[in-house]
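In: Take this sequence and fold it.
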Amino acid sequence: MQNITKEELKQRIDAGEQLNILDVREPHERAEFNIGGFHIPLGLVQTMQVDEIEHLKDEEVIVYCRSGNRSGQACMLLETMGFTNVKNLTGGMLNWQA
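Out: Okay, here's the model as predicted:
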């Protein structure tokens, strides 16, 4: 698992790059604020219910949560499922909004 900073991610989003972003927070957290992408709560990742992103196994997937902890767990789980290029957003949405 690699990390990506908010500055790196913001720069890539602002440049219009097509990114595979995955939010692993709960629905109520996502409703408050999100930066887009797929939404699969960590609990579903843990039970391997990731059909929605299965086609991204060989592509870069940037994972985020509130603080970076759940997304770190999700990254490790995705790697065990065969995802080859997952990145954790350092500090999550708390850092993003700071």
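In: use CA for all of it now, contacts and neighbours both
Out: Fine.
In: From Glu26, how far off is the residue located most distally from the centre of the chain?
Out: Going by Cα atoms, centre = their mean, the residue of the chain most distant from its centre is Ala15, 18.8 Å out. Note on Ala15: its distance to Glu26, by Cα to Cα, to the nearest Å, is 28 Å.
In: Second input sequence below; structure requested for side-by-side comparison:
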Amino acid sequence: MLIKEIDSQELTQWLQTENPPLLIDVRTPQEMAQASIPNGKPLPLSLLPLRFNEVPKHEKVVFYCRTGARSAQACLFMAQQGYDNVYNLHGGIVSWARYGLPIEPLIFN
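Out: Have a look, this model is predicted:
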């Protein structure tokens, strides 16, 4: 099964559109508290099988993690659940930060 990927620069363009994608951070709460992409929503990978139905099926969704490995797993899982509008942030937040793009702590509730 093919995982759709998006790079940091393309994602910045998507975020400036009228209908930006939903950003979902699949890292641990401790990682999220250090740095996250602004407006990212927390949904740790370990909780995704229990809460995937909270992810809108007909919107673009970009999953991200530290380097792109866990978010690729999230995309694969979501594709298996019938979601076809999910994307993996290539290189994760590490790549995002390397481009000098904004990051901020994300508080997980």
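In: List the residues that contact Arg25 of structure 1.
Out: 39-42, 64-66, 70 (Cα atoms under 8 Å, 6 or more residues apart in numbering).
In: most surrounded residue in the residues you listed?
Out: Using other Cα atoms under 10 Å as the neighbour test, those are led by Tyr64, with 30 neighbours.
In: list the contacts for it?
Out: Contacts of Tyr64 of structure 1 (Cα under 8 Å, 6+ apart): 21-25, 70-71, 88-89, 92-93.
In: again, only using 10 Å
Out: Residues counted as contacts of Tyr64 of structure 1 (Cα atoms under 10 Å, 6 or more residues apart in numbering) are 4, 21-25, 34-35, 37, 39, 70-72, 74-75, 87-93.
In: max-length helix in structure 2?
Out: helix 69-80 (DSSP state H).
In: right, and the helix or strand after it?
Out: strand 86-89 (DSSP states H and E).
In: For whichever helix or strand comes after that following strand, which outside residues touch it?
Out: Per DSSP H and E, the first helix or strand lying C-terminal to strand 86-89 of structure 2 is helix 92-98. Contacts to helix 92-98 of structure 2, defined as Cα under 10 Å, 6+ apart, come from residues 6-9, 11-12, 25, 35-37, 63-72, 89-91, 99, 101-103.
In: Mind checking which of the residues you listed are buried?
Out: 6, 8, 11, 25, 35-37, 63-68, 70-72, 89-91, 103 (16 or more other Cα atoms under 10 Å).
In: give the contact list for the most centrally placed residue in structure 1.
Out: When Cα atoms, centre = their mean is applied to structure 1, the residue found nearest the centroid is Val63 (1.3 Å). Val63 of structure 1 makes contacts with 3-4, 20-24, 37-39, 70-75, 78, 86-90, 92, as judged by Cα under 10 Å, 6+ apart.
In: Nice, that's everything, thank you.
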